[in-house]
Structures are given as structure tokens and as C-alpha cells.
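Chemist: this one's sequence-less:
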């Protein structure tokens, strides 16, 4: 593979980033490292976009064609339990989603392309803050990412645990779900636990709503339309001998289409209003989309798959992979420019099949050469 000679350096960079995780919009260490290395490669650097975002520009030849490749840099507020030498140096800060690896792969591609790249056009290396809270891409765009830089198309990658190393997947259309946050609040006349008939038990009302919400996916959606409704918090103001007068439920809904999302929101409101009316209490629903569906463009999906087949072979590539119900704020970039989000296997060993966001997750160093070589393959293919 094209970046094989960079393997040791890539591992060193990745381990250093893993030891110095920082949260969303606080990625000063990664941003400084990225900027320093890009300058060493002779790449034009623009920093401070969305606080810690960095864009590197590499132009060769005289073509006006361009491509943007995005890597995320932020870590998570998780305490790492791994014991290896490069574990996080900070309590409750961890690269538990592989963004250290994503950043390193793009750095490897930048180094190779600056030294040996055979292309005609401009490459924009986009190092993005805050993917986890889903504001990073939008903030970079709001601060001029696509106004200042003439980017024709955009691509991004994510590692997938328990997917064979050296395998690739993408699909045309929806590849990752929207994330939709909801808050349900019920207000009742509370009372003494020994006199339930003199009040209305908000927990009983809330519990009925919590159970009924699960019928949205199982009975209100077409089984072919993927959706999830999860209540993640159930909060009351009660005490052991007091019936609470308030229940607040918060949660997360996922959908792969605007239509499915609208149906979930509509049915949720119907359920809350219906059950609250039956008990004679007040209920409210707040429902907002935090991150839209990631839609891959047809031409870019074909190009991304073609590059993967060239690098890995057709038997290792799936151009019509099943969509995933996690969310990804690259979706915002792909709504602005033709784009494609691709998946690469992190491996199936015990260490590398641990789920994303687990406190013992680790990015697979074997993927560093594969991913960086993939980006070089894609750039040289698209900018012939």
C-alpha cells in the first residue's frame, strides 16, 4: 500500500493523540499537532476555524478540480480503563471513538500526497472539532468552510469495530441516521403516598407513556423503515412517601428518512396527549433534530467504492452496505456539497471488536496504513 513506509510514524502520531484527548471545541493539542505537521509537509494551513478546526490546502498542476477529506478530532468524557502504555493521560477524557485514528490517517495521506502524490487539482484536508456533540461541521460551515474554500466534493470515514480489518462499506443514499432529542414533561397534582386517590401519580402516567412509546416503532412504522425510540432519563421530584407532581423523560430517536422522523414525532405527541388527557393532567413534548441523516450522493458513492476496490479488491468491498443507526455530523457537509461517508473495519479481535464509546475501546493500528492509503487512492483517482 502507498503509505506502508509511514507505518511506524503513523502509529507514533496516533498513540500521541490517544494520550492527549480533548473534548469538543477544546482540541488544542490535536489542532496544534495537525498544523505543525501540515506545515512540515509544505501544505498551506488555515487554523482557528470553529475554534480548533484546521484546513490544509495542497495544490498540484493547473486543474480547477478539488476534493475535501474530513477527519474528526474530538474525544469523549469517558474514563479509560485500558492499561497499555499510550492510554489517556487525563481522567474522564478518552479517544473512545477512534478520532485519533481518523486524524492520523488523514495526516498520513497528507504527507504522502505532498511528497509523492500524482494528481492535478487541489486537496482540502479538513480537521474538524466536535463531531460528538454534532456542532463541529455546522460551525465550520457557518465560519466559511465552503465560502472561503472552493471544495467540489467531500468525503469522510469512520472505523467500525467487529468488522473485518481491510474491509470497506458504503452505500448510495441514507447511510447513517438522524439523531433527534426529545423531552416529555408531565405535571400533575401530587400528594401523599398513603392517599393516592387525592392526587394523580405522575410516575403512573409517565410509565404508561414510556411503554406506549415503544409501540411507535413496532406498530406505527412500516417494518422496512428503520427507527428507534429510546428513553434515556426518567426524572421525578418525589420522595419515598410523596407522589411526585412532575415527571420528566428525555431520550433519543433515530430515523433514516425525514418522513420516518416526522411520523415518530407526530405519534409521540399523540401518545403523550392521549394518556395525559385520560388522567386529566398536563403534558408537553419538545422534539428537535440534533443531527440530520447522512445522505451519500450517487456519483461520489460510486467513486468511493471504485477507489476501495482498486486498493482492497472487490471481495473486500461492499458498495451497498446496510445503513447504520448511529448519527454523524458529516451529514451537514454532505447536505452542502456532493459527498460520501465510508466505513472501514476496525477488526474482529477481542481488543478491536469492543464497541465505540466503550471505556476499553481502541483503534486498530493496522487500519492506519489502509485508511491513509485509501485517501491517497481516492484523491489520485478523482484528480487525474
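Modeler: Structure's in. What do you need? Quantities reported herein were computed from a predicted structural model and do not represent experimental measurements. Numbering: from 1, shown residues only.

Chemist: from here on, contacts and neighbour counts on C-alpha atoms
Modeler: Noted.

Chemist: list the buried residues in the helix or strand encompassing residue 373.
Modeler: Using DSSP states H and E, residue 373 sits in helix 366-382. Neighbour counts over helix 366-382 (16 or more other CA atoms under 10 Å) mark 367-382 as buried.

Chemist: next, count neighbours for residue 39.
Modeler: Residues near residue 39, counting by other CA atoms under 10 Å, number 12.

Chemist: pretty sure it sits in a helix.
Modeler: Yes: assessed with DSSP: H, G, I helix; E, B strand; the rest coil, residue 39 lies in a helix.

Chemist: can you pull the contacts of the closest residue to it other than its chain neighbours?
Modeler: Nearest residue to residue 39 in three dimensions, chain neighbours excluded: residue 45, at 6.7 Å (CA to CA, 6 or more residues apart in numbering). Applying CA atoms under 8 Å, 6 or more residues apart in numbering, we find residue 45 in contact with 35, 38-39, 54-57.

Chemist: put this next to the previous one:
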């Protein structure tokens, strides 16, 4: 099952959809235009049902095969939202919305799943039901969680679920996947170090939160280097240090640290939270300051199911001729994790070639990846639920 000829025929049309989406990016749950376009096309394709408003602005389409003796129901998910980034590509179809850009390729994901939906609705050469899921707010909003909380899996009887993301650096149209934990949990923290401000020439009359926070930044690195098992993947990054003072001779009353911790297991995640709180409180107390800590839980680790991953890799190998079946772990986050907590499934990467990285103002989804991505999604349905 190589790339399907039908997707080569549909490439100009799908590319047109993708570039329209790129030109009109929408952020988080505000995917009103995008969701309406998806709804319109799914209805035009002849989907058996099209349901909107799941997870606020999510859209779900139902496509029934020629037969349903298997009773299987498989979900395919694409994300729709853009990022709050100002585009710098200079493309003819660059974003028309200042401060918003499809810098992660969700325009490509949506277009590819629409292409697969059109093909599946035309052919229906499978025994079961395909559910196409278009999700808002992947970029930090937890749209996947909200769709699950709205009862999507139960409403449509989804038994397995599959997702895909384009990946710069992977050869164009090739695939990469791994079983087990693939993307990291993405927790955040904010620590306000409260002291007593004063004149920079009289530090003995102050409780200096700058000194306390400097020690805290160094001490937090011991979570990875001394608290966690060396074989566990864990990243601790303090990404912001702010105080209210801009003067050279003023010791501020407070300093705020912000950052992120990335982990791959529930145990490491719990350990990181416990140690961060202990270290922050201890470091602050050492200098007579106070630590006011906010732990902000993010997405859980995204864990691919063993059986479904092997199946997804086999489909990818048939489409592309090969598949990297033990891809490197990424410490980035992905809220498809919520769907994989609800149902077994797998998440795969499709190569975007030698492009700018995602979340970069010069990134652009490579339209030449569309036939491979569409073929993989269609193959998941046709091979997992072969026609009776």
C-alpha cells in the first residue's frame, strides 16, 4: 500500500485548503472560521454525521464503511489551532492576522485529515466506522482534554485513536514513531521569592530576594542531577527571572521565577513537584526570605500503546517503504496524551524535510508531505478494519 494515487490527484485541492488555513490562523479555542470550514467540507464529502461544539469548537465527523460486521470504531485526530507568533516567512499566503501564525503545521494536519476524510467517504472500503476528530487548543489550551471531558469517546464509541504530527528534520514523507512514552509531561511553576527591599548600599538592612533566587536557580538543577534516577528523562528549566526594580541601586522586595519541568513518567513527575517545593522553601529560608510557590500542572506524558504503535508503524512502512520504529523521545508536550489516556492508540511523526523548526516564525508546512500523511490515515482505517 504505497502512497495512494487518489491523494496525488487531490494534492492541488488539499494544498489549496492548507494554504487558506495558513492564511487565516486562529488561536486556542477561537477556531471559529476553521471549525466552520471543516464542518462545511465534511458535510460536502457526505459524512454520515457531523457534530460541532465538542470541546467548545471541536468538530467530529462519522464515516461508516460499506459493512460493519467487525463493530470496530477508530478515531483519527488532527489539531486546528495556530500559535501567537508573528510570521516572517514572506509567503504569498502568509498569515493575514498579526500576531498569529500556523508555526506548528496544524494547518497541514487539518488539511491532511480532511483529504483522508474525503477519500474514505468516497470509497468506504472498510468494515466498521471511522471517526475524524478536529481538535482546537492543542497549543497550551488542553482542547484534547476538553473533547474527552465532553464525552467524545463514549458518544461515538471510539475504541482506538490515532494522531500524526509533521516533523522537521525527518526526511520528507518518511515516518517515525516509538512505543511507550514519546512526548513529555509539561508542568510549569512560578516561585515568588519575598524578602525586604532597600538600598543597594545597605544590603544588611534588607532580606535580599535576588541572592535567594540565584541560589534557588542553581539548587533546582539538583532535581535532575541528584534527586531523579539518572536513567529517567527530566528537564528543569528556569526561563524567567523578574523583579519590580529597574534601578541599579535598589534591592527589590520580591523576585519571581518562572519555568517548566518536563518528565516522562508519573513517578518522575511527582518527584519533581515534591523536590521543587522543598528546594524553593529551603533556599528561601536560608536567606530569611519566603517562597510562594505555584505548581501549574500541564499535559501528561503522551504514551503510545504497544500493539497500536506496531500497527501504525506497519502502515507507515507500507506507505513510505520504511519507518523509524524507535524514534528519539522528545521533551516537548502534546495534548493527544489525554486521548491516549482514554483509549489505546498511537501518535506518529511524518517528515517535513529540511525546514525551519516548529514554533519558529520562518516555519512552513511542506505540502509535498500531504499524500504520505493522507495515505497513512486512510491506511489506518482500511487495514485495521479491512473490508469484509
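Modeler: Perfect, thanks for sending it. Quick caveat: nothing in here was measured; it's all calculated off a predicted structure.

Chemist: if we can go back for a sec, what stretch of structure 2 does the helix holding residue 373 of structure 1 fall on?
Modeler: Under TM-score structural alignment, the match for helix 366-382 of structure 1 in structure 2 covers residues 368-384.

Chemist: likewise for stretch 319-328 of structure 1?
Modeler: Mapped onto structure 2 using TM-score structural alignment, stretch 319-328 of structure 1 spans residues 325-334.

Chemist: contact partners of that stretch?
Modeler: Here stretch 325-334 of structure 2 makes contact (CA under 8 Å, 6+ apart) with 138, 176-179, 181-186, 235, 262-264, 299-302, 310, 313.

Chemist: ok, of those, which come out buried?
Modeler: For those, a burial check counting by 16+ other CA under 10 Å picks out 138, 176-179, 181-186, 235, 262-264, 299-302, 310, 313.

Chemist: what's residue 50 of structure 1 aligned with over in structure 2?
Modeler: Using TM-score structural alignment, residue 50 of structure 1 lines up with residue 55 in structure 2.

Chemist: grab the nearest non-local neighbour of its match.
Modeler: Nearest non-adjacent residue to residue 55 of structure 2, counting by CA to CA, 6+ apart: residue 147, 4.0 Å away.

Chemist: so which of the contacts of residue 45 of structure 1 is the most crowded?
Modeler: residue 55 (26 neighbours).

Chemist: just checking, what packs against the helix or strand where that residue lies?
Modeler: Using DSSP H and E, residue 55 of structure 1 maps to strand 53-60. Here strand 53-60 of structure 1 touches helix 28-40, strand 44-49, strand 121-128, going by 3 or more CA pairs under 8 Å, 6 or more residues apart in numbering; DSSP states H and E.

Chemist: what span of structure 2 is the last one aligned with?
Modeler: With TM-score structural alignment applied, strand 121-128 of structure 1 matches the range 128-135 in structure 2.

Chemist: show me which positions of the match of stretch 319-328 of structure 1 end up buried.
Modeler: So, applying 16+ other CA under 10 Å, buried residues of stretch 325-334 of structure 2: 325, 331, 333-334.

Chemist: re earlier: any idea which of the helices and strands packed on strand 53-60 of structure 1 is most buried?
Modeler: The highest mean neighbour count among these, using mean count of other CA atoms under 10 Å, belongs to strand 121-128: a mean of 25.

Chemist: separation between residue 37 of structure 2 and residue 186 of structure 2?
Modeler: According to CA to CA, to the nearest Å, residue 37 of structure 2 and residue 186 of structure 2 sit 31 Å apart.

Chemist: oh sorry, the question was meant for residue 290 of structure 2
Modeler: Going from residue 290 of structure 2 to residue 186 of structure 2 by CA to CA gives 26 Å.

Chemist: centre of the chain versus the match of strand 121-128 of structure 1, how much separation?
Modeler: Relative to the chain's own centre, stretch 128-135 of structure 2 is displaced by 18 Å; criterion: CA atoms, centre = their mean, to the nearest Å.

Chemist: with stretch 326-343 of structure 1 instead?
Modeler: Distance of stretch 326-343 of structure 1 from the chain centroid (CA atoms, centre = their mean) equals 9 Å.

Chemist: try stretch 64-79 of structure 2
Modeler: 23 Å.

Chemist: tell me which residues of it come out buried.
Modeler: Across stretch 64-79 of structure 2, burial judged by 16+ other CA under 10 Å covers 64-65, 67-68, 72-79.

Chemist: between which two of the residues you listed is the distance greatest?
Modeler: Spatial extent of the buried residues of stretch 64-79 of structure 2 (CA to CA) is set by the pair 67 and 79 at 28.8 Å.

Chemist: ok, and what's touching the strand holding residue 55 of structure 1?
Modeler: 31, 34-35, 38, 43-49, 114, 119-129, 140.

Chemist: with structure 2 overlaid, how far apart is the following helix or strand past that strand on average?
Modeler: Next in sequence after strand 53-60 of structure 1, counting helices and strands by DSSP H and E, comes strand 66-72. Here the mean offset of strand 66-72 of structure 1 against structure 2 after fitting is 0.4 Å, by mean CA distance after the TM-score superposition for structure 1.
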